[in-house]
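K.L.:
sequence-free structure coming up:
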């Protein structure tokens, strides 16, 4: 969005203009919530005689809980899926570690290992980095407020600065018990707090940004929710810290590893998820007693080393490739030619050396991050040619 209020917005913005609209016809009066609790109680005590035997004296006066409770944040990370940004929640354990690191870090950068220590999060930078494979950094966000349009399948988190403004307005509305509060943001968005359960965001008609998928949806309000517990988010279970088995998965010919043309990293993620699911369903008691740990799967990628700029193979192939049927020829160059490379004495040795070097590097890095590991180590082939 032009003013930084979109899901990826990170620009600073002025504070919103907050106005109060009272749509009810109730007469004007001094609200009780503007009288301090001490004044309310003292008024009742003055009307009661010291010798009275009313039920007031028989009831223990316990302090009422505060009306406003701070929102509990949950940390999310952004993943690119089918050319769209999808925000996924960390496990509760990882989210609590990130929140604790933020509260104790001060001004220094703190790195927190998450998702079985396969990723590192730089808390101040709000970025998530892969440890064992090449992958671009992804944005991390401390989320408290969420929105969802009519055609959205899941709630999306607001930027942190936007959420802070919403939380301040919500706190004022709850404390004063004054709803129908209207927040006007400089970029034109309007959020109305109708009541604690109904909060809506309205788009200006002339606004054109990444939140709007079609002109007909510009005036449709978006549902706003406070806190991750009020949205339908599938928060993953945390992974056991103990690892009993380390498995290196080596892909076959080509960069695609299944019929959906996914990478070895994506396929290995499925193996890991299936393994955790089986452990939870068949060895739950052993896990609870600490006798059974999990299996860690790590991908071994040799295709990029063979087809990189260092060998010049792709450049030579591209020079002799015909321009017709580009998709088929691209698939052939990336996949079927690996068969001929493996039968070539020169490139076969390159493949073998790359696999061995990658396995040794990953094993050394894994032992550095898990020095207590004493389990078994296996190598598994996956996809075509294995």
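P.N.:
Good, I have the coordinates. If you're wondering where the values come from, they're calculated on a predicted model, not measured in any experiment.

K.L.:
CA only for contacts and neighbour counts going forward, please
P.N.:
Fine.

K.L.:
All the strands of the stretch 151-300 of the chain, in order from the start?
P.N.:
156-157, 181-184, 190-195, 198-202, 222-226, 243-251, 294-300 (DSSP state E, counting those that start in this stretch).

K.L.:
for the fourth one, which positions count as buried?
P.N.:
It refers to strand 198-202. Going by neighbour count (16 or more other C-alpha atoms under 10 Å), the buried part of strand 198-202 is 199-202.

K.L.:
Make a markdown table out of those and add distance to residue 163.
P.N.:
Output for those, formatted as a markdown table (distance: C-alpha to C-alpha, whole Å):
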| residue | distance to residue 163 |
| --- | --- |
| 199 | 13 |
| 200 | 14 |
| 201 | 13 |
| 202 | 16 |
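
K.L.:
can you give me the helices in this protein?
P.N.:
37-46, 92-105, 160-176, 264-282, 284-288, 303-306, 313-320, 326-331, 337-343, 345-369 (DSSP state H).

K.L.:
now those helices in TSV, with mean neighbour count?
P.N.:
Compiled in TSV, the helices of the chain are given as follows (neighbours: other C-alpha atoms under 10 Å):
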stretch	mean neighbour count
helix 37-46	10
helix 92-105	16
helix 160-176	17
helix 264-282	16
helix 284-288	14
helix 303-306	16
helix 313-320	12
helix 326-331	12
helix 337-343	15
helix 345-369	15
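
K.L.:
Among those helices, which comes closest to residue 251?
P.N.:
Nearest to residue 251 among the helices of the chain is helix 264-282 (6.3 Å), distances taken as C-alpha to C-alpha.

K.L.:
centroid residue for the protein?
P.N.:
The residue lying closest to the centre of the chain (C-alpha atoms, centre = their mean) is residue 76, at 2.2 Å.

K.L.:
Tell me the spacing between the nearest residue to that residue once chain neighbours are set aside and residue 315.
P.N.:
In space, and not counting its chain neighbours, residue 76 is closest to residue 89: 4.2 Å by C-alpha to C-alpha, 6 or more residues apart in numbering. Remark: distance between residue 89 and residue 315 (C-alpha to C-alpha, to the nearest Å) = 41 Å.

K.L.:
that older thread, the residue nearest to residue 76 contacts residue 73, doesn't it?
P.N.:
No - look at residue 89 against residue 73 with C-alpha atoms under 8 Å: they stay out of range, at 11.0 Å.

K.L.:
Tell me which of the two has more neighbours.
P.N.:
Legend: neighbour count by other C-alpha atoms under 10 Å for residue 89 and residue 73, higher for residue 89 (21 against 18).

K.L.:
Please tell me how far the more buried one sits from residue 70.
P.N.:
Computed as C-alpha to C-alpha, the residue 89 to residue 70 distance reads 20 Å.

K.L.:
Kindly report the same for residue 199.
P.N.:
Residue 199 sits 17 Å away from residue 70, going by C-alpha to C-alpha.

K.L.:
circling back: out of the helices of the chain, which comes closest to residue 227?
P.N.:
Closest among these, using C-alpha to C-alpha: helix 160-176, at 10.3 Å.

K.L.:
dropping in the other structure now:
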């Protein structure tokens, strides 16, 4: 039985905050590091316990590259635009994304239950299950408490094990279940308690990645992410003890082209419907060369940069 299963309120370190991530066609929730999760949960409790201090409206997370808006529950990049990388991209790894505060998790892969379902389970647990679990004497294999809805049933066993019985993947939010699971053990609290030491080193070196032509077609964020990942692999291989020095090199994309309209409306008006993809490709790449060499747009480009 969990050490805090019978507590009225889940400890801060047992609650885990996560952000939504879609990569390779798979949707999932990725947990914040322990340090970020503790700060988010502390801000959440102070906010909903009557504190109106504006300092808690936004919390920096993910190595100080993003911030969470506590009002809208959105994780927003600080140094670049939060929209999709490009019209051709389906990946949103470095874009604005939703965040969730999770108390109840399914134990198969420790992903959070749907928020509304978690609220129902937490209410049933505090109101009915805790008093019954405290009064358990002897051994029994019958549930001490049940809660049943149209699509699922929750069972609290005498040993503290809790099961979610369902025929649908709906209570699991965006998670796709495999194998026709019908009975899933769930947990009150994450499997790894959050710790303030669980955080990346502070940024000690900054590298600005500036794009050239073709930003409208691709994205500097994507290329910057690849540079970041490649450098991390090289550093881990050649300098395995670098992380112990407490230093970190961060790459920040400089996207100055997207904020410039230039004469894009004129190009759209004169672009005929035939061979539209090819003409759009030319407009979004090679035409940039004409912009960069033109004294008419040079001032706008320098101001944006």
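P.N.:
Arrived safely, thanks for sending. Predicted model, so just to flag it, every value in this text is computed and none were measured.

K.L.:
can I get the helices of structure 1 in JSON lines with distance to residue 210 of structure 1?
P.N.:
Shown next, in JSON lines, are the helices of structure 1 (distance: least, C-alpha to C-alpha, whole Å):
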{"stretch": "helix 37-46", "distance to residue 210 of structure 1": "47"}
{"stretch": "helix 92-105", "distance to residue 210 of structure 1": "28"}
{"stretch": "helix 160-176", "distance to residue 210 of structure 1": "16"}
{"stretch": "helix 264-282", "distance to residue 210 of structure 1": "27"}
{"stretch": "helix 284-288", "distance to residue 210 of structure 1": "44"}
{"stretch": "helix 303-306", "distance to residue 210 of structure 1": "34"}
{"stretch": "helix 313-320", "distance to residue 210 of structure 1": "37"}
{"stretch": "helix 326-331", "distance to residue 210 of structure 1": "31"}
{"stretch": "helix 337-343", "distance to residue 210 of structure 1": "41"}
{"stretch": "helix 345-369", "distance to residue 210 of structure 1": "39"}
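
K.L.:
so which of these gets nearest residue 221 of structure 1?
P.N.:
Ranking the helices of structure 1 by proximity to residue 221 of structure 1 (C-alpha to C-alpha) places helix 160-176 first, at 16.2 Å.

K.L.:
and the aligned partner of residue 113 of structure 1 in structure 2, how many neighbours?
P.N.:
Matched by TM-score structural alignment, residue 113 of structure 1 corresponds to residue 60 in structure 2. Residue 60 of structure 2 sits with 18 neighbouring residues when counted by other C-alpha under 10 Å.

K.L.:
Quickly note the distance from the residue nearest to residue 60 of structure 2 when sequence neighbours are not counted to residue 75 of structure 2.
P.N.:
Spatial nearest neighbour of residue 60 of structure 2, chain neighbours left out: residue 67 (4.1 Å); criterion: C-alpha to C-alpha, 6+ apart. Using C-alpha to C-alpha, residue 67 of structure 2 is found at 6 Å from residue 75 of structure 2.

K.L.:
Compare these two (neighbour count), which wins?
P.N.:
Each of residue 67 of structure 2 and residue 75 has its neighbours counted (other C-alpha under 10 Å); residue 75 has more, 27 against 19.

K.L.:
Translate the more buried one into the numbering of structure 1.
P.N.:
Alignment note: residue 75 of structure 2 maps to residue 128 in structure 1; criterion TM-score structural alignment.

K.L.:
now its match, nearest residue through space, not along the chain?
P.N.:
residue 121 is the one closest to residue 128 of structure 1 (C-alpha to C-alpha, 6+ apart), at 4.4 Å.

K.L.:
The one you found contacts residue 102, correct?
P.N.:
No - contact criterion C-alpha under 8 Å: residue 121 of structure 1 and residue 102 do not qualify, at 11.2 Å.

K.L.:
one step back: aligned to the residue nearest to residue 76 of structure 1, what sits in structure 2?
P.N.:
So, by TM-score structural alignment, residue 89 of structure 1 is matched to residue 31.

K.L.:
who touches its match in this structure?
P.N.:
When contacts are counted by C-alpha atoms under 8 Å, 6 or more residues apart in numbering, residue 31 of structure 2 touches 16-19.

K.L.:
how about these in a markdown table, adding distance to residue 50 of structure 2?
P.N.:
As requested, the contacts of residue 31 of structure 2 are arranged in a markdown table below (distance: C-alpha to C-alpha, whole Å):
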| residue | distance to residue 50 of structure 2 |
| --- | --- |
| 16 | 22 |
| 17 | 21 |
| 18 | 24 |
| 19 | 25 |
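
K.L.:
So which of those are in strands?
P.N.:
Counting by DSSP state E, the contacts of residue 31 of structure 2 place 16-19 in strands.

K.L.:
Neighbour-wise, which one of these leads?
P.N.:
Busiest of those [other C-alpha under 10 Å] is residue 16, holding 28 neighbours.

K.L.:
OK, contacts around that residue?
P.N.:
31-32, 34, 37-38, 41, 101-103, 189-190, 194.

K.L.:
circling back: what's the match for the residue nearest to the centre of structure 1 in structure 2?
P.N.:
So, by TM-score structural alignment, residue 76 of structure 1 is matched to residue 18.

K.L.:
isn't that match right next to residue 28, touching?
P.N.:
No - with contact defined as C-alpha under 8 Å, residue 18 of structure 2 does not reach residue 28; the gap is 9.6 Å.

K.L.:
Residue 199 of structure 2 -> structure 1?
P.N.:
Checking TM-score structural alignment: residue 199 of structure 2 goes with residue 238.

K.L.:
Number of residues surrounding its match?
P.N.:
Residue 238 of structure 1: 15 neighbours (other C-alpha under 10 Å).

K.L.:
What distance do you get for it to residue 353 of structure 1?
P.N.:
Counting by C-alpha to C-alpha, the gap from residue 238 of structure 1 to residue 353 of structure 1 is 36 Å.

K.L.:
Is residue 249 of structure 2 in contact with residue 200, as I believe?
P.N.:
No - assessed by C-alpha under 8 Å, residue 249 of structure 2 is found out of contact with residue 200, at 10.9 Å.

K.L.:
Please tell me how far the residue nearest to residue 128 of structure 1 sits from residue 336 of structure 1.
P.N.:
According to C-alpha to C-alpha, residue 121 of structure 1 and residue 336 of structure 1 sit 38 Å apart.

K.L.:
Those two: which is more packed in?
P.N.:
In this view residue 121 of structure 1 and residue 336 are compared by other C-alpha under 10 Å, and residue 121 has more residues nearby, 23 against 14.

K.L.:
residues in contact with the corresponding residue of structure 2 for residue 303 of structure 1?
P.N.:
Matched to structure 2 by TM-score structural alignment, residue 303 of structure 1 sits across from residue 257. By C-alpha under 8 Å, 6+ apart, the contact set of residue 257 of structure 2 is 215-216, 301, 304.
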